[in-house]
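Peer 1: can't give you the sequence, but here's the structure:
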């Protein structure tokens, strides 16, 4: 199971998604299902079958978001974090070949559609936690150990 932490921004985004699904998308889809059902034979009605399936997917996502939002703990920036890598940090790293990366360590529910976010549960994030600038982090990968150096740490304040 994933760590039940989330940033303030991530929490707001999930609440916004839940609100959209419940107040806009679900009522619209319900109207379409009702309209398609009124046309008669449901077994051969593509509009009815598609929208009924969509309604089930919406309901599944709404249930997930409600439960997840209830269980999660919002982690906000604290000045004591400054200078070390903790949850919510933007981290700049570099390897021996000079390859650089920049990403933010966030909760599992925040990483989708973002190439610059990594989960707190990932091997990279675990290797970087509590480290400081110029510290070395050894990351376990399927190809073996990889060494990265931390070149910068920033927090959203």
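Peer 2: It's in. Predicted model only: the values in this text are computed from it and were never measured.
Peer 1: Only C-alpha atoms from now on, for both contacts and neighbour counts.
Peer 2: Will do.
Peer 1: Please work out which residues outside stretch 37-44 touch it.
Peer 2: Under the criterion CA atoms under 8 Å, 6 or more residues apart in numbering, residues 36, 48-49 lie in contact with stretch 37-44.
Peer 1: gap between residue 110 and residue 9?
Peer 2: From residue 110 across to residue 9, the span is 9 Å (CA to CA, to the nearest Å).
Peer 1: how close does residue 144 get to residue 98?
Peer 2: Taking CA to CA, one finds residue 144 at 18 Å from residue 98.
Peer 1: for residue 104, same thing?
Peer 2: Residue 104 is 20 Å from residue 98, by CA to CA.
Peer 1: distance between stretch 46-57 and the chain's centre?
Peer 2: For stretch 46-57, the gap between its own C-alpha mean and the chain's C-alpha mean amounts to 26 Å (CA atoms, centre = their mean, to the nearest Å).
Peer 1: Can you mark which positions in it are buried?
Peer 2: Within stretch 46-57, the residues that qualify as buried are 47-49, 51-52, 54-55, counting by 16 or more other CA atoms under 10 Å.
Peer 1: try stretch 82-101
Peer 2: Within stretch 82-101, the residues that count as buried by 16+ other CA under 10 Å are 83-94.
Peer 1: Equivalent analysis for stretch 70-77, please.
Peer 2: Under 16+ other CA under 10 Å, the buried positions of stretch 70-77 are 73-75, 77.
Peer 1: Alongside the first one, take a look at this:
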């Protein structure tokens, strides 16, 4: 068969594109909070121990029914298995590279580090609350921003009461840090 008609993909490239996750910057570590690490590990175990075996059962059953070319259970099941396997590879790689950083060691500090929850005000007088987390934990709608985000980089190492400069494509903004907090040690 002519190679032009065969769909081939480079698995390494597919894994890094999983779930739209941003790549880890070259030479940087994959910092994660203990909570984020726990959630990723739980997802990985759920995929391995529950979802994948269930889909394998369905695919096996569907394959035993005969003609696979028009067997929706078989076709969908095989596709779902590829998705699960890709996600398992992605999670395994990210967890292998993870460096868990416990932000509670900074409890009581007024300086911004990884894991801090920061309340700041911009020049327009708008107040924002963000928590600086790992790349795989970001959730901007809930105020969780990655440590590589421009806002996080501008805030890092500043203290309560400091004003930092944030350069954006829209221009320069001044952010005044109102409060810095960390989770209490367990």
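Peer 2: Yep, that arrived. In this text, all values refer to a predicted model and were calculated from it rather than measured experimentally.
Peer 1: where does the TM-score land?
Peer 2: The TM-score (TM-score structural alignment, normalised by the length of structure 1) is 0.93; 157 aligned residues with a CA RMSD of 1.6 Å.
Peer 1: For the spatially most central residue of structure 1, give me its contacts.
Peer 2: Nearest to the mean C-alpha position of structure 1, by CA atoms, centre = their mean, lies residue 110 at 1.6 Å. Residue 110 of structure 1 is in contact with 6, 10, 117, 119, counting by CA under 8 Å, 6+ apart.
Peer 1: taking those residues one by one, which sit in helices?
Peer 2: Within those, residues falling in helices by DSSP state H are residue 10.
Peer 1: what does the helix or strand hosting residue 74 of structure 2 correspond to over in structure 1?
Peer 2: If you go by DSSP states H and E, residue 74 of structure 2 is part of helix 72-96. Helix 72-96 of structure 2 corresponds to residues 46-70 in structure 1, going by TM-score structural alignment.
Peer 1: now the longest strand along structure 2, how far from the centre of its chain.
Peer 2: Identified as the longest strand of structure 2 according to DSSP state E is strand 171-181. In terms of CA atoms, centre = their mean, the centre of strand 171-181 of structure 2 is found 24 Å from the chain centre.
Peer 1: picking up where we left off before, now which residue in structure 2 aligns to the residue nearest to the centre of structure 1?
Peer 2: With TM-score structural alignment defining the correspondence, residue 110 of structure 1 maps onto residue 137 in structure 2.
Peer 1: go on, residue 130 of structure 1?
Peer 2: Under the alignment (TM-score structural alignment), residue 130 of structure 1 maps onto residue 157 of structure 2.
Peer 1: Isn't residue 130 of structure 1 up against residue 84?
Peer 2: Yes: contact criterion CA atoms under 8 Å: residue 130 of structure 1 and residue 84 qualify, at 5.4 Å.
Peer 1: Can you report how many residues neighbour residue 1 of structure 1?
Peer 2: Other residues within reach of residue 1 of structure 1, judged by other CA atoms under 10 Å, total 5.
Peer 1: Which of the buried residues of stretch 46-57 of structure 1 sits closest to residue 19 of structure 1?
Peer 2: Residue 19 of structure 1 lies nearest to residue 55 out of those, by CA to CA, at 15.3 Å.
Peer 1: Show me where structure 1 has its strands.
Peer 2: Using DSSP E, strands in structure 1 cover 5-7, 73-75, 89-95, 100-106, 117-119, 136-141, 144-155.
Peer 1: dump the residue contacts of the closest residue to residue 117 of structure 1 other than its chain neighbours.
Peer 2: Of all residues not flanking residue 117 of structure 1 in the chain, residue 104 sits nearest, at 4.7 Å (CA to CA, 6 or more residues apart in numbering). Applying CA under 8 Å, 6+ apart to residue 104 of structure 1 gives the contacts 88-91, 116-118.
Peer 1: let's see 10 Å
Peer 2: Residues near residue 104 of structure 1 by CA atoms under 10 Å, 6 or more residues apart in numbering: 85-92, 111, 114-120, 125, 153-156.
Peer 1: Perfect, that will be all.
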